[in-house]
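Visitor: Build me a model:
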Amino acid sequence: MSSQTTTRRKLRNRSKVRVAAAGRLRLSIYRSSKYIYAQIIDDAAGRTVAQIGSKAVKTGTKTESAAAVGKAVAEAALAAGVKQVVFDRGQYRYHGRVKALADAAREAGLDF
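Guide: From the prediction side, this is the model:
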């Protein structure tokens, strides 16, 4: 995939997230070839409420690690009093590890 396509998708998704946010915090993810990271960001205050990476919760396959990250970040967010977020998948398609993380976060109690 060309970098132009990736950049366009990233900007398109980010603009949709800004519109949908409306006072909500943002669940942002980053996916590398080996690991996946998630963080809850308060854009208004400019601070990170919770963050976790798959290095900290290493389990079985990469998809299982992504699900563990989703569950862990949801638990950390709920402990900080955050119930509703907007999901920012960035340039990544909603498939595989990204979907596993989102589904686990929903099951753990986050609403998006």
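Visitor: Every contact and neighbour count from this point should use C-alpha atoms.
Guide: OK.
Visitor: need the contact list for Ala66.
Guide: By Cα atoms under 8 Å, 6 or more residues apart in numbering, the contact set of Ala66 is Ile36, Ser54, Arg97, Val98, Ala100, Leu101.
Visitor: now the fifth one, nearest residue through space, not along the chain?
Guide: Which is Ala100. Spatial nearest neighbour of Ala100, excluding adjacent residues (Cα to Cα, 6 or more residues apart in numbering): Ala67 at 5.1 Å.
Visitor: want to put them side by side, so please do this one too:
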Amino acid sequence: MKTCQVSGDEKPNEDQIKRMKEIINSLPHDEEFEECSSKLKALSDATRIKILYLLSNGELCVCEIICALNKPQSSISHHLNILKNLGFIKGRKEGVWIHYRLTDPKITDLVKELIGII
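Guide: Predicted coordinates for the structure are as follows:
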């Protein structure tokens, strides 16, 4: 553990040092924080949140999402790819179209709750 640089009488006592070591040791690994950060970044885009809300009503074809959001296919595909790669949604191919659904139906409820809290 790195030593803290503090001045004067502000040095932590032994109990504080022990408590901080316990807290630091209980933290998830940096990789977990990076994954969490990536997922939260994905939720920082209005189009992606709209897609999640649309999919909370059930599986939709890409063509339905394009129509609902009135955006170009390339833009929707980009957003769907981000959501899929981060585990928010799954796709299944049917003919020339891909149908998407939430990996967990609670996702939009959790997003609403998170937004409500912050």
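Visitor: May I have the TM-score of the superposed chains?
Guide: Here the TM-score for the pair of chains, by TM-score structural alignment, normalised by the length of structure 1, is 0.31; 64 aligned residues with a Cα RMSD of 4.7 Å.
Visitor: follow-up on the earlier one: out of the contacts of Ala66 of structure 1, who's the most crowded?
Guide: Greatest neighbour count in the contacts of Ala66 of structure 1, by other Cα atoms under 10 Å, goes to Leu101: 28 neighbours.
Visitor: which SS class is that residue?
Guide: Secondary structure, DSSP: H, G, I helix; E, B strand; the rest coil: Leu101 of structure 1 is helix.
Visitor: Surely it is in contact with Val73?
Guide: No - with contact defined as Cα atoms under 8 Å, Leu101 of structure 1 does not count as touching Val73 (9.4 Å).
Visitor: picking up where we left off before, of all the contacts of Ala66 of structure 1, which comes closest to Ser15 of structure 1?
Guide: For those, the closest approach to Ser15 of structure 1 (Cα to Cα) belongs to Val98, at 19.0 Å.
Visitor: Just the element for the residue nearest to Ala100 of structure 1, please.
Guide: Here Ala67 of structure 1, judged by DSSP states H and E, is contained in helix 62-79.
Visitor: The helix or strand following that helix packs against which elements?
Guide: For helix 62-79 of structure 1, the succeeding helix or strand toward the C-terminus, using DSSP H and E, is strand 85-88. Packing contacts for strand 85-88 of structure 1, counted by 3 or more Cα pairs under 8 Å, 6 or more residues apart in numbering; DSSP states H and E, involve helix 3-21, strand 25-31.
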